[in-house]
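Peer 1: next comes the sequence, and after it the predicted model I'd like to discuss.
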Amino acid sequence: MRGGGDELSIGERIAFYRRRRGLSQVVLAGLMGKSEDWVSKVERGERQVNRVEVLVELARQLRVTLNDLLGEPVLFEAEEGDDVPAVRDALMSPQRLSHTLVGDELPAEQADAEPVARLTEEAWNQYQEGNLGQVISLLPDLLGSARLLEHASA
């Protein structure tokens, strides 16, 4: 078992991001035009990925940056149209913290729980169907709605 400070190999990072995205080795192999055996060997370190274009395609299919796969710090933003930056911004926003920590910075709107419930149900259904891209696209609105409900309940 690895410790918290241990470096991961590229194959271990591919396995991590594949699992995080909810993909099986078979599905990733299909997306890459490779065999399941190829993906398995890459993840176990029995086969090296020596071509940059293959690494770039792996990163694209896993929805991470090439730097994420290589274990380098993030030096640039994701592609346009990618929902991950919107989710990151929503999570990293100071307003996501409890109003007791950041004060009353949210507008004094009347929060309605019904649209939030519908949005939550839609996100849950998309998650259950394996449509993670749809779930990610719903998260910024869901997080914003949760902030408004928290503010209204204070």
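Peer 2: The structure has been received and is ready for your questions.
Peer 1: drop to CA atoms for contacts and neighbour counts, all remaining ones
Peer 2: Will do.
Peer 1: can you show me the helices along this protein?
Peer 2: 10-21, 25-32, 36-44, 52-62, 66-70, 84-92, 99-102, 113-128, 132-153 (DSSP state H).
Peer 1: make TSV from those and add mean neighbour count to it.
Peer 2: Compiled in TSV, the helices of the chain are given as follows (neighbours: other C-alpha atoms under 10 Å):
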stretch	mean neighbour count
helix 10-21	18
helix 25-32	16
helix 36-44	17
helix 52-62	16
helix 66-70	17
helix 84-92	15
helix 99-102	12
helix 113-128	15
helix 132-153	18
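Peer 1: now residue 61, nearest residue through space, not along the chain?
Peer 2: residue 31 (7.0 Å; C-alpha to C-alpha, 6 or more residues apart in numbering).
Peer 1: got another one to weigh against that:
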Amino acid sequence: MATALKINGKQHQIDLPDDVPLLWVLRDEVGLTGTKFGCGVAACGACTVHIDGEAVRSCQVALSDVWGDVTTIEGIGSPDAMAAIQQAWVDHQVAQCGYCQSGQIMQAAALLAENPAPSDADIDDAMQGNLCRCGTYPRIRAAIHDAASKLKEA
């Protein structure tokens, strides 16, 4: 039986078993490869997407458990019209290897939607489940503060 999903504003009919993780639906069925596989146990955050604005680890959400609209990194901006958080990532040269960055950006976007003026402690708390092997945490924090200030100006 097909499951209807709205992903980045577009309707999709997914004909896969109910227990397939959302991560694999996005990557293999829909072709949105910006969401990365990291650990498979929701410990690294590389697979972070939004469901109805809430940051979730797509490796641990079964297709049958998706409760709302899904937004991936491809759905928050484009190279020609980046979201404020994406532009801040570029401006602060956050990415090194880049593998974790889509998950980091999605987690940060959810934080800013909930808390438009986060403190360092708020950022550290919200981002603690997103790991960066390159250790760009100070740049991540600076980029989030920068995006917050740009969003406040808008």
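Peer 2: Looks like it arrived, so ask away. What you see is a predicted model, and the numbers here were worked out from it, not measured in a lab.
Peer 1: let me see the TM-score of these two.
Peer 2: The TM-score (TM-score structural alignment, normalised by the length of structure 1) is 0.30; 77 aligned residues with a C-alpha RMSD of 4.5 Å.
Peer 1: re the thing from before, quick check: the residue nearest to residue 61 of structure 1 vs residue 52 of structure 1, distance?
Peer 2: 17 Å (C-alpha to C-alpha, to the nearest Å).
Peer 1: before we move on, what about residue 25 of structure 1?
Peer 2: Going from residue 25 of structure 1 to residue 52 of structure 1 by C-alpha to C-alpha gives 20 Å.
Peer 1: what's the answer for residue 38 of structure 1, then?
Peer 2: Counting by C-alpha to C-alpha, the gap from residue 38 of structure 1 to residue 52 of structure 1 is 16 Å.
Peer 1: what does residue 143 of structure 1 give?
Peer 2: Using C-alpha to C-alpha, residue 143 of structure 1 is found at 36 Å from residue 52 of structure 1.
Peer 1: then residue 40 of structure 1?
Peer 2: 19 Å.
Peer 1: repeat that for residue 119 of structure 1.
Peer 2: Counting by C-alpha to C-alpha - residue 119 of structure 1 and residue 52 of structure 1 are separated by 39 Å.
Peer 1: swap in residue 144 of structure 1?
Peer 2: 38 Å.
Peer 1: likewise for residue 101 of structure 1?
Peer 2: Counting by C-alpha to C-alpha - residue 101 of structure 1 and residue 52 of structure 1 are separated by 45 Å.
Peer 1: now residue 141 of structure 1
Peer 2: The value you get for residue 141 of structure 1 to residue 52 of structure 1, if C-alpha to C-alpha is used, is 36 Å.
Peer 1: try residue 13 of structure 1
Peer 2: Here residue 13 of structure 1 is placed at a distance of 16 Å from residue 52 of structure 1 (C-alpha to C-alpha).
Peer 1: what does residue 30 of structure 1 give?
Peer 2: Taken as C-alpha to C-alpha, the span from residue 30 of structure 1 to residue 52 of structure 1 is 19 Å.
Peer 1: also residue 32 of structure 1?
Peer 2: 14 Å.
Peer 1: repeat for residue 100 of structure 1
Peer 2: Separation of residue 100 of structure 1 from residue 52 of structure 1 (C-alpha to C-alpha): 48 Å.
Peer 1: test my guess that residue 141 of structure 2 contacts residue 123.
Peer 2: Yes. Between residue 141 of structure 2 and residue 123 there is a contact at 6.7 Å, judged by C-alpha atoms under 8 Å.
Peer 1: quick one: contacts for residue 57 of structure 1?
Peer 2: Taking C-alpha atoms under 8 Å, 6 or more residues apart in numbering as the criterion, residue 57 of structure 1 is in contact with residue 32.
Peer 1: distance of it from residue 122 of structure 1?
Peer 2: From residue 57 of structure 1 to residue 122 of structure 1 the distance is 30 Å (C-alpha to C-alpha).
Peer 1: now residue 68 of structure 1
Peer 2: Residue 68 of structure 1 sits 30 Å away from residue 122 of structure 1, going by C-alpha to C-alpha.
Peer 1: got it, and residue 32 of structure 1?
Peer 2: 29 Å.
Peer 1: equivalent analysis for residue 25 of structure 1, please.
Peer 2: Look at residue 25 of structure 1 and residue 122 of structure 1: by C-alpha to C-alpha, they are 27 Å apart.
Peer 1: wait, doesn't residue 55 of structure 1 sit right on residue 66?
Peer 2: Yes. Judged on C-alpha under 8 Å, residue 55 of structure 1 makes contact with residue 66 at a distance of 6.9 Å.
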